[in-house]
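Q: Prediction below, plus the sequence it came from.
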Amino acid sequence: MAKQFREIGDTLKNFIASQKIFFTGSAASGSRVNISPRSTDHLHVLGPNEVAYLDLTGSGSETAAHVKADGALTLMLCAFDGTPMILRLYGKGRIALRGTPAYAAFLDRLYGGAEPPGARQIVCLDIDLVQTSCGFAVPLFDHVGERSVLDRWAEAKGEEGLRAYRAEKNAVSIDGLPTGFRDP
């Protein structure tokens, strides 16, 4: 039932736009496998073989560490309502750090140059394989809304508080791998 594609076509682009959550999957040699849920509010299809998301400050930065160590990254979206489908985007990840021209260009292009509260980096995926599968066993869920807790937390911390938090929590992975993260 799985189908493979070289790129994200219009049908799959529309599928991505209609989802509310996606998952990142990453690992590096000798590390734990990391799977993280994320809101699609900050996921963007940049081209037929490129997606990127604005990564918000969190308690760890496993994806960045794994991308730095190995590069392999998978994003998965699945329909929790409507027609069942699972979409996986496979490829090599790269990170655009705060303060870099790539980070600024992304914010200019997609956020009018404004940095959303808690933003820490951009995770980009250069896609080498797009795969769909049936999703027949994925349960149905209703989307109630987005949580505002992270935005409120980031705003309360302020820029200096976020810098200190990221320096403490986001410099290395849980396995001790460097993330490459730095605040400008």
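A: Perfect, thanks for sending it.

Q: switch to C-alpha atoms for all contacts and neighbour counts from now on
A: Fine.

Q: Please pull up the helix or strand immediately following the one helix or strand residue 92 maps to.
A: Element membership for residue 92 (DSSP states H and E) is strand 86-97. Remark: after strand 86-97, the chain's next helix or strand is helix 101-111, criterion DSSP H and E.

Q: Okay, one more to line up with it:
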Amino acid sequence: MSERFDALTDQHISFIEDQHIYFVGTAANEGSVNVSPKGMDSFRVINQSLVMWLNLTGSGNETAAHLRENDRMTIMFCSFDRQPLILRLYGRATVFHPRDDGWNQRAAQFPDYTGARQIFEVKLDLVQTSCGFAVPYYQLLGERPTLNKWADGRGREGVEDYWQEKNTVSLDGKDTGIASR
């Protein structure tokens, strides 16, 4: 039922473009494993072996902390409507903050979200599909405007202050790398 691929195919890329949600999994060398749902217009396929996703400000910053110790990342897409399918992207990730060289070039590929916090670039090692026969049907009602309203209300400087208050340390007490302004 599952198939392995060395890189994304055109069919995989088309499937990704149709999805409205994806999940990101990371783990440091020790401590909690993190899986985060992601949405909005925040994912890009650069080529068949390279993807990027824009991380918006949230209550935690586990992914960034984990990558400081271990660069492994899994991204999962699954179909909730048509033909069942699960698509997993396994790879090695690099984090880019707004202060980093290369940020502007990468950020230009996404909408200008006030809450943009990091961009993760993932070099793919393995692509895997599986059936998804047990994934239930769900219907998309729309995107939530809440996160953008929150960030826009604070403004960029207020968002960066929030990073210092809430996003500098992971659940396991690991540095997220965001405090270095």
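A: Everything's here; your move. It should be emphasised that the depicted structure is a prediction, and the values quoted were computed from it without experimental measurement.

Q: before we move on, back to that, who are the packing partners of the strand holding residue 92 of the first structure?
A: helix 62-69, strand 72-78, helix 101-111, strand 119-133 (3 or more Cα pairs under 8 Å, 6 or more residues apart in numbering; DSSP states H and E).

Q: report the longest helix in the second structure, please.
A: With secondary structure taken from DSSP state H, the second structure has its longest helix at helix 146-166.

Q: Just the residues contacting it, thanks.
A: The contact list for helix 146-166 of the second structure, computed with Cα atoms under 8 Å, 6 or more residues apart in numbering, reads 57, 59, 60, 113, 114, 115, 178, 179.

Q: want to throw the residues you listed into CSV with neighbour count, distance to residue 156 of the second structure and secondary structure?
A: CSV is the format used below for those (neighbours: other Cα atoms under 10 Å; distance: Cα to Cα, whole Å; DSSP: H, G, I helix; E, B strand; the rest coil):
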residue, neighbour count, distance to residue 156 of the second structure, secondary structure
57, 23, 11, coil
59, 9, 16, coil
60, 17, 18, coil
113, 19, 9, coil
114, 22, 6, coil
115, 23, 7, coil
178, 20, 14, coil
179, 14, 15, coil
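
Q: winner for burial among the helices and strands packed on strand 86-97 of the first structure?
A: helix 62-69 (a mean of 25; mean count of other Cα atoms under 10 Å).

Q: just how off-centre is it within its chain?
A: Taking Cα atoms, centre = their mean, to the nearest Å, the mean C-alpha location of helix 62-69 of the first structure is offset from the chain mean by 12 Å.

Q: ok and it relative to strand 86-97, angle-wise?
A: Here the directions of helix 62-69 of the first structure and strand 86-97 differ by 70 degrees (axes from the mean of the first three to the mean of the last three Cα atoms, to 10 degrees).

Q: ok, average deviation of helix 62-69 of the first structure from the second structure?
A: Comparison of helix 62-69 of the first structure with the second structure after fitting gives an average deviation of 0.8 Å (mean Cα distance after the TM-score superposition for the first structure).
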